[in-house]
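Student: My questions are about this predicted structure, shown below with the sequence.
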Amino acid sequence: MPIFITLIVVSFVLYIYFKVKIISQKDPLTMRFTNAKARIALGVFIATFGANQYVYYQTQLALFVCLLFIVLGVIQIVYGYRLYKHYRSEIIRLSD
């Protein structure tokens, strides 16, 4: 499935991009904001990687691993999104 491979590559590249971008930032608030975006990208990577493995192998073991990866990925996405919303509102509040 080319869509899974594309999502895996794009999310991994975004994760690396955000992690490298954190190094160049001085403000702790923007660092945490960028880290929240990196966490979302990592969650998408983990979830799509798990789904891709199940599509490729289609065994019972792959199903358990897929479900574990999808659960971990969704946890990362949800937690990253909550952090993203929180720090975005803090940045907007401080900029006003």
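Tutor: Good, I have the coordinates. The shown structure was predicted, so the numbers you read here are calculated from the model rather than taken from an experiment.
Student: only C-alpha atoms for contact and neighbour calcs from this point on.
Tutor: OK.
Student: Would you state the helices of the protein in chain order?
Tutor: Using DSSP state H, the helices found in the chain span residues 2-23, 28-57, 60-95.
Student: take the one below as the second:
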Amino acid sequence: MVYLNFLLVAGIIASLVFYFYFKTKQFRSTLPIRTKWYKAKSGIALAAFIIFFGFNATILYPDLIGYIVAVVFLIIGISLGTNNYKRMRHEGRFIQEEYELNK
């Protein structure tokens, strides 16, 4: 159980690092489609953070309230992740085209 908690905390920290990395790339990008693409990627990292946090809540608080909080976080994280994944895939098709047009 201690190892699982350690892995979940490592996932939480890694997802936060990726979130801030992609948000920084979003703010520094000058092309509009690339900005939206980085925004979607940071949304996926945020969804991963929420999912890891929800799983960690079940380990830290193994009672009814902890399970309810975990289910709510998992539902929000999965819906946020799927929405941002679809957006990232859609906008990723136009990255190369936008780069070629703005050389």
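Tutor: Yep, it's here. This one's a predicted model, so the numbers in the text were calculated from it and none came from an experiment.
Student: Overlay the chains and give the TM-score.
Tutor: The TM-score (TM-score structural alignment, normalised by the length of the first structure) is 0.93; 96 aligned residues with a C-alpha RMSD of 1.3 Å.
Student: so what's the residue nearest in space to the middle of the second structure up against?
Tutor: The C-alpha lying nearest the average C-alpha coordinate of the second structure belongs to residue 45 (C-alpha atoms, centre = their mean; 1.9 Å). With contacts defined as C-alpha atoms under 8 Å, 6 or more residues apart in numbering, residue 45 of the second structure is in contact with 15, 16, 18, 19.
Student: Tell me the counterpart of it in the first structure.
Tutor: In the first structure, the residue paired with residue 45 of the second structure is residue 41, using TM-score structural alignment.
Student: ok, that match to residue 57 of the first structure distance?
Tutor: 24 Å (C-alpha to C-alpha, to the nearest Å).
Student: again, but for residue 66 of the first structure
Tutor: Applying C-alpha to C-alpha, one obtains 10 Å for the distance of residue 66 of the first structure from residue 57 of the first structure.
Student: So which of the two has more stuff around it?
Tutor: Regarding residue 66 of the first structure and residue 57, a neighbour count based on other C-alpha atoms under 10 Å identifies residue 66 as having more, with 23 against 11.
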